[in-house]
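K.L.:
Give me a model of this one.
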Amino acid sequence: MRIELRDVCYGYQPERQVLRHINLCFDGNQSVAIIGQNGAGKTTLAKHLNGILRPTQGSLLIDGTDICDWTTAQWSSRVGYVFQNPDDQLFLGSVREEFSFGPRNIGMDEAAIGRRITKVAALTGLQDKLDAHPSDLSPTEKKFCGIGAVVMMNPDAVVFDEPTCGQDHAGNARLHRLIAELKHEGKMCLAISHDMKFVAANFDRVVAIRKGEVLLDSTPEDVFSQTDTLRESFVAPPPITRVAQGAGLADTVFSVDQFIEAIRNTRSK
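P.N.:
I've put the predicted structure just below:
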């Protein structure tokens, strides 16, 4: 899959532009995190990727087709969107019904739906909760129910809006495995996140947004090494990265093991 944003602008009101001349391209099974302070335009940008919002200027193409040529319902089978708050997404009487609803409405046959329920339930850790009402789930389980309902449709790309919000440690670990599995299957994963530790551990590319414009677009190592520029988006690198930078280490590190190795490299010089 290839998603191209060409000079995309958007304003909820004509006099207030939220996105300003965005030019980005997402390709293949890239995993991309979109970061920035509240109000920077991250969610507005993400909601353009399957037609929830449409550019007021410029164009957005998916595999060469303009987003405006199809309805949001049509795009949802290609680009899945997981809302930050699962209560904005879940509305049926059981996890099984939530998982079945999307695939059934895009014409997936019942046998295929059954196979995907088995797979996605295992991936989301909801094997024993399929007949539970979503309102009876824990916050972490409810989050994964929303994720599972989107993954069930087997989209080419999945957009996660603040996926770690409300997650516990086990939930974050499961989310890490889920993103890795989607990438292994050739899916594109894009996430809006304020959790820089999660971003550094799971994504190959980071796009920093400031006041509706792209400030930085590169690897996590490159983006989080540009502390002065990154500060303009009111985002700080992960804690272990900041410790290493404060210690004057040349390497940009994202884990304790990398921190120790960077110290060893410094001592050996």
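
K.L.:
okay, CA-based contacts and neighbour counts for the rest of this
P.N.:
Fine.

K.L.:
show me where this protein has helices.
P.N.:
With DSSP state H applied, the chain shows helices at 42-46, 72-75, 95-105, 110-124, 139-151, 169-184, 196-202, 220-225, 227-231, 239-246, 256-268, listed in chain order.

K.L.:
next up, for comparison:
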Amino acid sequence: MSEVLIEAKGVWFKYNKKQDWVLKDVNFTVKKGEFVGIIGESGAGKTTLAKHFNGLLKPWRGEVRVLGMDTRRVPTSRLARHVGYVFQNPDSQIYSATIRDELSVGLKKLGFKAGEIEERIKWALEVVDLKKPLDISPHVLSFGERHRLAIATVLALNPDVFVLDEPFAGIDYKRSLNLLEIFRELTKKGHSVVLIAHDLQLIAELADRVVFMSQGRIVREGTPEEVIGDVAFLESNGYIPLQVSVIASKLGLGRIVRVSDMAEELYRRLTL
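P.N.:
Just a heads-up that it's a prediction; the model follows:
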């Protein structure tokens, strides 16, 4: 059985006493080496749940544990060593005067030496395909470039779990897929990835497990085929299903979410 890195048990949360519950009795786990996609309508509680994974938010009821540590009793700075978080808006996490400073500040706090810091910075920028002078201000970058810088900053820290909250705004589909494939490779080395995204195709291509949230609850989870491939379920929840899933359903091929799988199934049936 794979090691559980993040575990949420019976989590209830709201932002103030007068507000309705944003999370309602949520149970959620992330195992070592797992790639989890979280989907759901705006306001479903996806980001609120994700912010519990590194202690940015604390549950009102229930508990969240990261590598066995109770997030209510451990400083966020300590949790950040294990859970790297990429925000929806990169400007929420970019605050340094230069690109080099932005990438190195966290590494310095963790005690890395200058040589290793430079190596990690170089590698992370290559991964996100950001070729800019390191001494310029990150605030002169385009929105998409700032998002890639935010991703690079988290990559350089090399945490156990990467939490990506709609990380590809302003980034084209091909580059987004390339980045996700890098994260997929990291799962093979024991890291875990939690991706919140509206793009069903990106999640279908790479996730091991898909979690569907609605009105503060997890209402369904399973493989991409079980959740994203269920055309009727998605339509009943306001989603436009993937075209490949719709075609597969009409042809009686079952639940399919990847074009490559569709081609393989058609070939198999034609060569029987």
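
K.L.:
so which of the helices of the first structure comes closest to residue 132 of the first structure?
P.N.:
If you check each of these against residue 132 of the first structure by C-alpha to C-alpha, helix 95-105 wins as the nearest, at 6.0 Å.

K.L.:
Read off where that closest one ends up in the second structure.
P.N.:
Per the alignment by TM-score structural alignment, helix 95-105 of the first structure matches residues 99-109 in the second structure.

K.L.:
and the matching stretch, how far out from the chain's middle?
P.N.:
Relative to the centre of its chain, stretch 99-109 of the second structure is centred 22 Å away, using C-alpha atoms, centre = their mean, to the nearest Å.

K.L.:
How about that stretch, which residues are buried there?
P.N.:
Across stretch 99-109 of the second structure, burial judged by 16 or more other C-alpha atoms under 10 Å covers 99, 100, 101, 102, 103, 104, 106, 107.

K.L.:
That one vs the first structure, average offset?
P.N.:
Comparison of stretch 99-109 of the second structure with the first structure after fitting gives an average deviation of 1.1 Å (mean C-alpha distance after the TM-score superposition for the first structure).

K.L.:
which one of the helices of the first structure is the most hemmed in?
P.N.:
helix 139-151 (a mean of 25; mean count of other C-alpha atoms under 10 Å).

K.L.:
That one vs the second structure, mean deviation?
P.N.:
Mean for helix 139-151 of the first structure is 1.3 Å (mean C-alpha distance after the TM-score superposition for the first structure).

K.L.:
which residues in the second structure does that helix match up with?
P.N.:
Helix 139-151 of the first structure maps onto residues 143-155 of the second structure, going by TM-score structural alignment.

K.L.:
So what touches the matching stretch?
P.N.:
For stretch 143-155 of the second structure, the external contacting residues (C-alpha atoms under 8 Å, 6 or more residues apart in numbering) are 84-86, 89-91, 93-94, 99, 102-104, 121, 124-125, 127-130, 138-139, 162, 167-171.

K.L.:
Then stretch 60-72 of the second structure?
P.N.:
Under C-alpha under 8 Å, 6+ apart, the answer for stretch 60-72 of the second structure is 4-14, 25, 52-55, 58-59, 79, 82.

K.L.:
now swap in stretch 205-224 of the second structure and tell me
P.N.:
Stretch 205-224 of the second structure is contacted from outside by 21-27, 34-41, 43-46, 180-181, 184, 203-204, 227-228, 257-258, using C-alpha under 8 Å, 6+ apart.

K.L.:
Buried ones among those?
P.N.:
So, by 16+ other C-alpha under 10 Å, the buried ones in the contacts of stretch 205-224 of the second structure are 21-27, 34-40, 44-46, 180, 184, 203-204, 227-228, 257-258.

K.L.:
Among the buried residues of stretch 99-109 of the second structure, which pair sits farthest apart?
P.N.:
The largest separation in those, counting by C-alpha to C-alpha, is between 99 and 107 at 13.5 Å.

K.L.:
contacting residues around the counterpart of residue 83 of the second structure in the first structure?
P.N.:
Under the alignment (TM-score structural alignment), residue 83 of the second structure pairs with residue 79 of the first structure. Neighbour list for residue 79 of the first structure: 49, 50, 155, 156, 157, 158, 159 [criterion: C-alpha under 8 Å, 6+ apart].

K.L.:
run the last query once more with 6 Å
P.N.:
Taking C-alpha atoms under 6 Å, 6 or more residues apart in numbering, we find residue 79 of the first structure in contact with 50, 155, 157, 158.

K.L.:
first to last residue in stretch 213-222 of the first structure, what's the distance?
P.N.:
End-to-end distance of stretch 213-222 of the first structure (C-alpha to C-alpha, to the nearest Å): 18 Å.

K.L.:
Which residue range of the second structure does it align onto?
P.N.:
Going by TM-score structural alignment, stretch 213-222 of the first structure sits over residues 217-226 in the second structure.

K.L.:
Okay, buried residues for that stretch please.
P.N.:
217, 218, 221, 223, 224, 225, 226.

K.L.:
which among the residues you listed gets closest to residue 243 of the second structure?
P.N.:
Nearest to residue 243 of the second structure among those: residue 225, at 13.4 Å, using C-alpha to C-alpha.

K.L.:
any idea how far the closest one is from residue 247 of the second structure?
P.N.:
Counting by C-alpha to C-alpha - residue 225 of the second structure and residue 247 of the second structure are separated by 14 Å.

K.L.:
what do you get for residue 100 of the second structure?
P.N.:
Residue 100 of the second structure is 48 Å from residue 247 of the second structure, by C-alpha to C-alpha.

K.L.:
Same question for residue 207 of the second structure.
P.N.:
From residue 207 of the second structure to residue 247 of the second structure the distance is 21 Å (C-alpha to C-alpha).

K.L.:
With residue 86 of the second structure instead?
P.N.:
Distance from residue 86 of the second structure to residue 247 of the second structure, by C-alpha to C-alpha: 35 Å.

K.L.:
Fine by me, thanks again.
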